[in-house]
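coords below, sequence missing:
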């Protein structure tokens, strides 16, 4: 029964994809949307069943469908592993995925290719489920590549806009760079242990007496490169803000619950490898902290509402990597969960605003929307409070755990993470004040059509806002259900959440005060002083550097894109020309020989008989002389 249910869990979204691809257009928009949503809801229901079962038995479910690859002593099964980590991940992948599908029914209703959109969404969820439930690295790699493909299809869904096509290609190519690192890491691990199965790897590493730490460190570093690509860490982070080119539900799906969490999932799954490579762990923590700060500074001055949220995502992912690098895997997972709640709500809320303003994304042309859109305003306010670390909201608990862990292990990284957190509070309330407060700054036509979004859009917002409020209860200080639940997965015992003492209370107070300071500065600037960012041409100084994202894209274009284009042009103009001359020359020689040779085939029987007799005489003479 478990095998059949596991197949339902994995294949339900794939079935939804097939139905919408082949029959979606004829079924109609509403039916195709309902089928796409129902397929993910089915996976969510099966996930809940397995989650309750595992929570009761504490025994993981391992399912081997068949032997996939067997070469000498190297063997890989096509199998699933349903344990505490995979089921926890599946809960928010399929749960939030269901809400995003429901939201998309209304949001995408006017799009002529709505059935195709739902087909891609279903395929995306199918590959993400495959990534999470795989029992070995090769199955994970299938899902890993699949979500990369689907991100390309979804980011460039409105392909008539060339900028969107460029953004899709950028995401695909940058992820391929990271994926190469992942593949090399998989090869190294496979050659070292003759297996890619998680359970077998953990046992082999635990029992190894002559472990090659240098090779293991190389493997861990390569795996981290893969994680940098998927989870948008320096230097492979620039694709994620450009991914805003896709429809808003895509942004929510990629940034909140699925693709960007893949790197964190992989490192957490292979914690027993990273625990043995402290140098790589230190690098992960440093890269995470720097990414968090760099992205936060860029988010301070962005004017596109989705770009602000995109850089917020990169920054929050940096905090998660900081926790991973410090060995606090359970803390990173905690922030992944709370982030999925409030970031999905924020992205879907921004989509509600964009929907009401007929596609407008520039916050300078918004303002005063809280009266016209009360549900969107309240839900986004709740989520903004959560991401800013305001007490009792979910983000307060998870972010506080990261900062406490950083303080205990590395003070400089704690300072960096704290500054990034203060900036988070500032730019999130900058977004709220510019979007929902003061007077409306758009056109009169937009103003006359302002309205709250339909129920299919606001219902997911309300559910996500509730989760963003109470989601932190799963890991309270001193009484963490999450830590106890995840404890069997880690070689190092996941201790209870920090017991509260004087130091913890002090650090907690500092974090809260920092967040409130960020909110207060935003209030003074955008409410009291009624400051509205100027046009792009008027931006100067440091603000211009931040607004242009430190010119990293321009540097990448100069260093890599132009050089590769120049190299390809050299090969086209010189190398290929020389080779083509050689190839065409050989072709001409062959053609000339065949032209002369075909003259012998003139249809004359007498000539053929003469050649036959002449040839036979030559053969007989050769044999006679040889004797």
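Yes, it's here. None of these values were measured; they are calculated from a predicted model.

Going by C-alpha atoms from here, please, whenever you check contacts or count neighbours.
OK.

quick one: residue 285 and residue 323, what's the gap?
Computed as CA to CA, to the nearest Å, the residue 285 to residue 323 distance reads 7 Å.

Between the two, which has more neighbouring residues?
Between residue 285 and residue 323, counting by other CA atoms under 10 Å, residue 323 is the more crowded of the two (28 against 24).

check which helix or strand covers that one.
Using DSSP states H and E, residue 323 falls within helix 305-325.

next SSE after that helix?
As assigned by DSSP H and E, the chain's next helix or strand after helix 305-325 is helix 329-356.

relative to helix 305-325, how tilted is that next one?
Using axes from the mean of the first three to the mean of the last three CA atoms, to 10 degrees, the direction of helix 329-356 lies 180 degrees away from that of helix 305-325.

The top helix by length along the chain: which residues count as buried?
If you go by DSSP state H, the chain has its longest helix at helix 162-193. Buried residues in helix 162-193, counting neighbours by 16 or more other CA atoms under 10 Å, are found at 164-186, 188-190, 192-193.

Tell me which other helices or strands the helix holding residue 323 touches.
helix 239-242, helix 262-269, helix 278-299, helix 329-356, helix 394-409, helix 411-436 (3 or more CA pairs under 8 Å, 6 or more residues apart in numbering; DSSP states H and E).

Which residues does stretch 361-376 contact?
303-306, 349, 352-354, 377, 431, 433-442, 450-453, 458, 461-462, 532-533 (CA atoms under 8 Å, 6 or more residues apart in numbering).

now those: which count as buried?
Buried subset of the contacts of stretch 361-376 (neighbour count, 16+ other CA under 10 Å): 303-306, 349, 352-354, 377, 431, 433-438, 440-442, 450-453, 458, 461-462, 532.

try this one next to it:
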């Protein structure tokens, strides 16, 4: 079955190719079958490969398949080679399985859109690009998938391009991620300059012998790769594109946040862990960026009113937890949180899309209310995803993965009490804004007329993802409870084990504190948005609290700061430079061309008399020349 590995990215590309060329001639049913079917078959192939990998793993835990030689020069050659190991297999499973559920949901959600074929073509290409990224055996092929993901995010965020705001959101995502992509490209050049290869396995073998730990070159390489991951994964300071990316359809948001683009940075750092282990400064910066992002994004999520923007800031925060885990050396914990997060975040976005569609495209949570009895299936599935996001103890997958990160942020090799306190604060904040979201949307009085509930194609993915949001974490339990570490054992075939330092605080105490923080966040949300609503009303009348709310609602004013620091100076320089010498030369050429055009066009005025006069004048002119010469 390993020989079928190439079909996993090939099938989505085939779906894209057919829909791109012939989509306008196909029925909507056929478009949905092609778009959803290719991803579903890829998901089934992945499940079969996973079973075979567990039963009879390949030698050294990895299988490589070379498809063809890409190019070959005197000093550099590259191949199209796919590599399947425990890390890439985990990502491939999430991408294809969650992607297939999102495509199934989209078949009903987008059925009335006039660009049905273009939507599925772009979604298939998105999945294909992400699969190439995680299966690539060399950094050049990985970068191809990396840029493909960026292109598809631009196409899908601005899918409804008739609205100018959607175009601005797509452009913003494209520009900001290009900053990280450029840094990453420079990092690849440095790697090739130092090691003479972009093959990931050769880099892993030769880097420890070529670089000293903490050397300036390896630190620069790690920081440049980190910058690429920051851009794609929307971490500080390149995080401002993600909330605006909610301009795209809800299935696009689910795919970006759960299975594709924002997790690319996590994969890159995990895949290049050898480089980061040789650069302790880069590891520390990764942890700090993750900790700050999870706190900043969580605070903004507390005051948002758009249901999708709440979930967007939540994604930034949860990816921050993954970066924190990577930075402290808890590689397996970061990937485990990616695994569980994919299910409950896809569920939340798809359920939010069902709510928005049912309420006639209403996004404001304070114009919803009362949906607990009016949309019971959406309520219960959304509640399962929200409980996993809040990490309710012992009954949700989010608890098991976040508990690992909290423990390792304190006890891992690069962990410290400050990082743990920030992560703990983030857990409380997450539980608070999740409770706020549930109470405002599903309790209270109805405020908007409800339309037709979601149909079967939309509810099936919700039910499957709800079950996984509750149960997927049971494969990995805390060490002091049940010795069940199936996921850690699986990924440690590729990633190094986490080094835990001795600590005076027992793990059970740390877990109890984390559980109390989560339950405190739930209680505060219940108190403010259900039991005693007057507290929030009094805060709204306070100028200081309202100013703080406005500051957090605007994403800590990062956009205003960047506008003042970069955009305005750039526009000022272009304004004073718009009439320089070169512009005048170009304008002169254009003016001369227009004058010559007008002059010559008079000879083609359509008048027969002028044409005859011109012919006679020409004959006389030629005869005169002959007489004179």
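Thanks, I have the structure now. In this text the structure is predicted, and so the values were computed from the model without any measurement.

Could I get the TM-score for this pair?
Once the chains are laid over each other, their TM-score by TM-score structural alignment, normalised by the length of the first structure reads 0.89; 590 aligned residues with a CA RMSD of 2.7 Å.

What range does the helix holding residue 323 of the first structure cover in the second structure?
Under TM-score structural alignment, the match for helix 305-325 of the first structure in the second structure covers residues 307-327.

Then stretch 256-263 of the first structure?
Under TM-score structural alignment, the match for stretch 256-263 of the first structure is residues 258-265.

List of residues touching that stretch?
With CA under 8 Å, 6+ apart as the test, stretch 258-265 of the second structure has contacts from 94-95, 98-99, 126-127, 130, 133, 146, 149-150, 153, 226, 228-234, 255-257, 319, 338, 341-343, 345-346.

Check stretch 175-182 of the first structure too.
By CA under 8 Å, 6+ apart, the surrounding residues in contact with stretch 175-182 of the first structure are 145, 148, 222, 223, 224, 225, 226, 227, 228, 229, 230, 236.

and which of those is nearest to residue 201 of the first structure?
residue 223 (15.0 Å; CA to CA).

Give the aligned range of the top strand by length along the first structure in the second structure.
Ordering each strand of the first structure by length in residues (DSSP state E) puts strand 61-71 first. Using TM-score structural alignment, strand 61-71 of the first structure corresponds to residues 63-73 of the second structure.

Distance from the chain centre to that stretch, please.
How far stretch 63-73 of the second structure lies from its chain's middle: 28 Å, per CA atoms, centre = their mean, to the nearest Å.

got it, and stretch 94-108 of the first structure?
18 Å.

swap in stretch 237-250 of the second structure?
Chain-centre distance of stretch 237-250 of the second structure: 9 Å, with CA atoms, centre = their mean.

Mind checking which residue lies nearest the centre of the second structure?
residue 262 (2.3 Å; CA atoms, centre = their mean).

how close does that one sit to residue 354 of the second structure?
Applying CA to CA to residue 262 of the second structure and residue 354 of the second structure gives a distance of 23 Å.

Equivalent analysis for residue 34 of the second structure, please.
23 Å.

circling back: closest one to residue 245 of the first structure out of the contacts of stretch 175-182 of the first structure, please.
residue 148 (15.5 Å).

That closest one and residue 172 touch, don't they?
Yes: using CA atoms under 8 Å, residue 148 of the first structure is in contact with residue 172, at 6.3 Å.

which residues in the first structure does stretch 137-155 of the second structure match up with?
So stretch 137-155 of the second structure sits over residues 135-153 in the first structure, by TM-score structural alignment.

same thing with stretch 86-97 of the second structure?
Per the alignment by TM-score structural alignment, stretch 86-97 of the second structure matches residues 84-95 in the first structure.

So which residues make contact with that stretch?
Under the criterion CA under 8 Å, 6+ apart, residues 40-41, 43-44, 47-48, 50-51, 54-55, 60, 125, 128-129, 132-133, 257-258, 269, 337, 340, 485-486, 489 lie in contact with stretch 84-95 of the first structure.

what about burial for those residues, which qualify?
40-41, 43-44, 47-48, 50-51, 54, 60, 125, 128-129, 132-133, 257-258, 269, 337, 340, 485-486, 489.

ok, back up a step: just the contacts of stretch 84-95 of the first structure: which are in helices?
Those of the contacts of stretch 84-95 of the first structure lying in helices (DSSP H): 40-41, 43-44, 47-48, 50-51, 54-55, 125, 128-129, 132-133, 269, 337, 340, 485-486.

Please work out how many residues are found near the alignment partner in the first structure of residue 279 of the second structure.
Using TM-score structural alignment as the criterion, residue 279 of the second structure maps onto residue 277 of the first structure. By the criterion of other CA under 10 Å, residue 277 of the first structure has 19 neighbours.

Setting aside sequence neighbours, what's the nearest residue to residue 277 of the first structure?
The shortest distance from residue 277 of the first structure to any non-neighbouring residue, by CA to CA, 6 or more residues apart in numbering, is to residue 217 (5.4 Å).

tell me the contacts of the one you found?
Contacts of residue 217 of the first structure by CA under 8 Å, 6+ apart are 277, 279, 280.

For residue 101 of the second structure, give its distance to residue 194 of the second structure.
Taken as CA to CA, the span from residue 101 of the second structure to residue 194 of the second structure is 43 Å.
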